[in-house]
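A.B. asks: just need the structure, nothing else, for what follows:
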Amino acid sequence: MPAPKPKASRVLLVTSAALLSLSLTAPAALAAPTPSATPSATPPADMSTVGGTRLGQPGTQVNPAAGVPVLPKDVTARSWIVSDAESGEVLAAHNAHWRLPPASTLKMLFADTVLPRFPRSTPHKVVPADLAGIGAGSSMVGIKEGQTYTVHDLWLGVFLRSGNDAVHVLSAMNGGVEQTVRDMQQHADELQALDTHVVSPDGYDQPGQVSSAYDLSLFARSGLQKKDFREYCSTVRAAFPGDTAKNAKGKAVRGTFEIQNTNRLLSGDTDVPVYQGIAGVKNGNTTNAGATFTGVAERNGRVLLVTAMNPEKKEHNEVYKETAKLFDWGFQAAGKVTPVGELVPPKGAVGTSPEPRATAVGKDAGVSSKPVAAASAQGSGGVGIALAIAGGALVLLTGAAFLVNRRWPLPDLVRRRPRP
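C.D. replies: Below you'll find the predicted structure:
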């Protein structure tokens, strides 16, 4: 079940409406030419510059200034990025476009691609072919042949237990693994995630399968636009269907067992507390990738994304500890630090600038980062927040066109608080 929600919620509404239809085409020069899908031992000098030239440079990119806190010195991730989930501003980064094995963080792209295709109540009876080809040693939720699961069950298995068995069943429903890989690659290209080469839908180590901290942040940002995605990635624990057996009266009864989210900033662990404001997203860990993680958290109305890949320090839960430190820095630095780049919108986004910028936005560029208009709403149920998106563009949403100011919405983002 999801973690408890706060008693009150705040909803920011964009009130102006208009129509605009501009399609976005990313300039080919923004990406490194024919980048290799083989991960390099050190960050290459010709990394992609999607999102800004600073993001294509190796090493740490940040704009220190008076009032800007110093980055934590004990972050050892080979690649990381701190960004504003709504405006897309990249506050700081380290080898952001380094193409590395993504492990199960690639499941964010899988979910963003496949989740909209099947209603959550759709039942599916598992056949042996659905579970064929799962990599040895894969994380599993415990799906059994001959049993029937709903799509809702399967997505809980994907997000909470990172179940490769659930991924393969959903891929089978989507036309098979090969078709799903093609769909994911096409969607990655649409999102301008040009560092990503998909080989397996579950993120299992495969030759040539790579992504980057930048691309993983794009996947998270896109997925978080979807209500079901937000629900699944923020669920701490849930009951999962088990075996069917006959009870004392001879009646067939389906049992359940509890599964818990393996995102330790969300569920906590002995050496990692629940991070205040955490609301997802996805973790991963394989031999080639090491530990990888993308998280989203909200504090005082600010929503940040942090992606960290493969810390050199191999302590228990190190990727979560380093992510928490980067979140802490980001919340202190937001509004003070000049961005080093941005998370670009998808190619098909309307009314956005056709060329990603590496320069400052918001007050440093003379453009307000505040919503056009806002209204607060109070309620005892606490349904979360719907934050307006900023930009000089128009977006169509359920048949209406809303004036925005270069921001993406994160409606009903579930806010997490440590348990008392």
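A.B. asks: CA only for contacts and neighbour counts going forward, please
C.D. replies: Will do.
A.B. asks: residue 79 and residue 286: what is the separation?
C.D. replies: Distance of residue 79 to residue 286, computed by C-alpha to C-alpha, to the nearest Å: 16 Å.
A.B. asks: of the two, who's got more company?
C.D. replies: residue 79 (27 against 19; other C-alpha atoms under 10 Å).
A.B. asks: please give the structure of this sequence too, so both can be compared:
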Amino acid sequence: MEFTCFPLQSEEPKSRQGLVVVIRHIFTFLLFLIMITPAVAQQPELTVAARSYVLSDFHSGQLLASHNPHERLDPASLTKLMTAYIVFFALKQERIALDQVVPVSEKSWRMEGSRMFIEPNKPVTVNELIHGMIIQSGNDACVALAELISGGEDVFVHLMNEQAKRLGMHNTHFTNTTGLTHSDHYSTAYDLNLLATAIIRDFPQYYPLYSQREYTYNGITQPNRNRLLWLDPNVDGVKTGWTKAAGYCLITSAKRDDRRLISVVMGTASPNARSTESQRLLNYGFQFFDTARPYKKYQTAADLRIWKGAQDKIKAGFDRDINFSLPRGQADKLKARMEYKQPLVAPVARGQQIGQVKFVLDGQEIAVYPLIALEKVDAANFAGRAWDNLKMLLN
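C.D. replies: From the prediction side, this is the model:
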């Protein structure tokens, strides 16, 4: 990776105003944990038999492939990912507990569609309902959990829509917890990809539930409808969906080595088609893309000159892991351009933004990240500040 630093003129009034201090130095270093191949892999034309789909890299968040990603469609039981998200959040806040016994209402007992078969006079726990919701896709479990947390499904749905906004799901609106068809109940492949990513990122302790192949409740064993859990050892989730209006839908996540991809297919023709097309997407992503990781969170990216400080250098880096999904064989073409204020003057707080880094591939800017101070630098004493003032005047 080629890394170029561009100090920028400070906005603070200084002697010799108008003088732009430009320091340019270029150095080359090996990318950390990047898999590259000698030649660029030829990417075939991708054809997926689905009304809408997306494929993303979990770590970078980048879309690797898509078709009609923002088309509003019936999400069917993919809705239950948001139901689960709200339940997991309630557990995190200790508003409910896994071993808590939940009363079964008439409404939840009589829910139509897929069920885990809870009964009004049979004790059921939050933990059992979560398993029934995720593995058996139980509509009755969804309503029972919603009533426990919010007193009713309508209030719970409001929480779902508020969380959708926070996650950036701008083309999503829920009217129920189950995914039963309603004219004002919709989402998109893009938005559901955001939701699946959030489940894996925010609740890793509960995500393994999505890889469980079957669950037994009330003497009835039901299999997970995600066939890829049996067909691909790399697949570990996440959710199927079907209604007549939605067609056959599937969100899938698979991990190979340290890479994780997420696919969303909506509106396929059959259970077999949603599995086949999801597998096609995942294979495409793993075969023709690599994940480049030029920097880890809080790794030093540069030591910058700082003036009037208790030290004359400050370590700079990022407040997050920096990951990119690149066509295989392109990682060595990734370049970074650092821009920061010059002169950089103490005091500077740890975590303070002191510049930005633009990442470029083949002349195209692909991302910009804030550059932060990785350490605190206090102001120097009077003598030190005076000496740096003199040196700054002479520069």
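A.B. asks: tell me which element the aligned partner of residue 303 of the first structure in the second structure falls in.
C.D. replies: Residue 303 of the first structure maps onto residue 260 in the second structure, with residues paired by TM-score structural alignment. Per DSSP states H and E, residue 260 of the second structure falls inside strand 259-268.
A.B. asks: any idea how many residues pack against residue 211 of the first structure?
C.D. replies: 27.
A.B. asks: map it onto the second structure.
C.D. replies: So, by TM-score structural alignment, residue 211 of the first structure is matched to residue 187.
A.B. asks: for that match, what are its contacts?
C.D. replies: Residue 187 of the second structure is in contact with 71, 72, 73, 74, 75, 171, 172, 173, counting by C-alpha atoms under 8 Å, 6 or more residues apart in numbering.
A.B. asks: which one is it nearest to, not counting chain neighbours?
C.D. replies: residue 172 (4.1 Å; C-alpha to C-alpha, 6 or more residues apart in numbering).
A.B. asks: so the one you found sits right up against residue 190, yeah?
C.D. replies: No: if you go by C-alpha atoms under 8 Å, residue 172 of the second structure and residue 190 don't touch, sitting 9.9 Å apart.
A.B. asks: more neighbours: the two, which one.
C.D. replies: residue 190 (27 against 23).
A.B. asks: need the residue closest to the centroid of the second structure.
C.D. replies: For the second structure, residue 197 is the residue whose C-alpha lies nearest the centre (C-alpha atoms, centre = their mean; 4.1 Å).
A.B. asks: before we move on, which element is the aligned partner of it in the first structure in?
C.D. replies: Per TM-score structural alignment, the equivalent position to residue 197 of the second structure in the first structure is residue 221. Following DSSP H and E, one finds residue 221 of the first structure within helix 213-223.
A.B. asks: and the helices in the first structure?
C.D. replies: 107-114, 151-161, 164-173, 177-190, 213-223, 227-234, 264-267, 318-333 (DSSP state H).
A.B. asks: circling back to that earlier point, hmm, who's touching the strand holding residue 260 of the second structure?
C.D. replies: Under C-alpha under 8 Å, 6+ apart, the answer for strand 259-268 of the second structure is 49-59, 73, 75, 189-190, 192-193, 196-197, 246-255, 274, 277-278, 281-282, 285-286, 291.
A.B. asks: circling back: quick one: which of the helices of the first structure is nearest residue 203 of the first structure?
C.D. replies: helix 107-114 (6.4 Å; C-alpha to C-alpha).
A.B. asks: what residues in the second structure pair up with the closest one?
C.D. replies: The alignment of helix 107-114 of the first structure onto the second structure (TM-score structural alignment) spans residues 80-87.
A.B. asks: so how far does that stretch sit from its counterpart in the first structure?
C.D. replies: When the first structure is overlaid, stretch 80-87 of the second structure sits 1.2 Å from its aligned residues on average, using mean C-alpha distance after the TM-score superposition for the first structure.
A.B. asks: what comes up buried for stretch 83-102 of the second structure?
C.D. replies: Buried residues in stretch 83-102 of the second structure, defined by neighbour count with 16 or more other C-alpha atoms under 10 Å: 83, 84, 85, 86, 87, 88, 96, 101, 102.
A.B. asks: for burial, what's the neighbour tally of the equivalent of residue 127 of the first structure over in the second structure?
C.D. replies: Residue pairing (TM-score structural alignment): residue 127 of the first structure is matched to residue 105 of the second structure. Neighbour count of residue 105 of the second structure, defined by other C-alpha under 10 Å: 16.
A.B. asks: in contact with residue 105 of the second structure, which residues?
C.D. replies: Counted by C-alpha under 8 Å, 6+ apart, residue 105 of the second structure has contacts 120, 144.
A.B. asks: circling back to that earlier point, check contacts around the residue nearest to the centre of the second structure.
C.D. replies: By C-alpha under 8 Å, 6+ apart, the contact set of residue 197 of the second structure is 58, 262.
A.B. asks: give me the distance between it and residue 146 of the second structure.
C.D. replies: 22 Å.
A.B. asks: now residue 218 of the second structure
C.D. replies: 21 Å.
A.B. asks: what do you get for residue 124 of the second structure?
C.D. replies: Per C-alpha to C-alpha, residue 124 of the second structure is found 14 Å from residue 146 of the second structure.
A.B. asks: over to residue 233 of the second structure?
C.D. replies: In terms of C-alpha to C-alpha, residue 233 of the second structure sits 33 Å off from residue 146 of the second structure.
A.B. asks: swap in residue 123 of the second structure?
C.D. replies: In this view, residue 123 of the second structure and residue 146 of the second structure are 17 Å apart by C-alpha to C-alpha.
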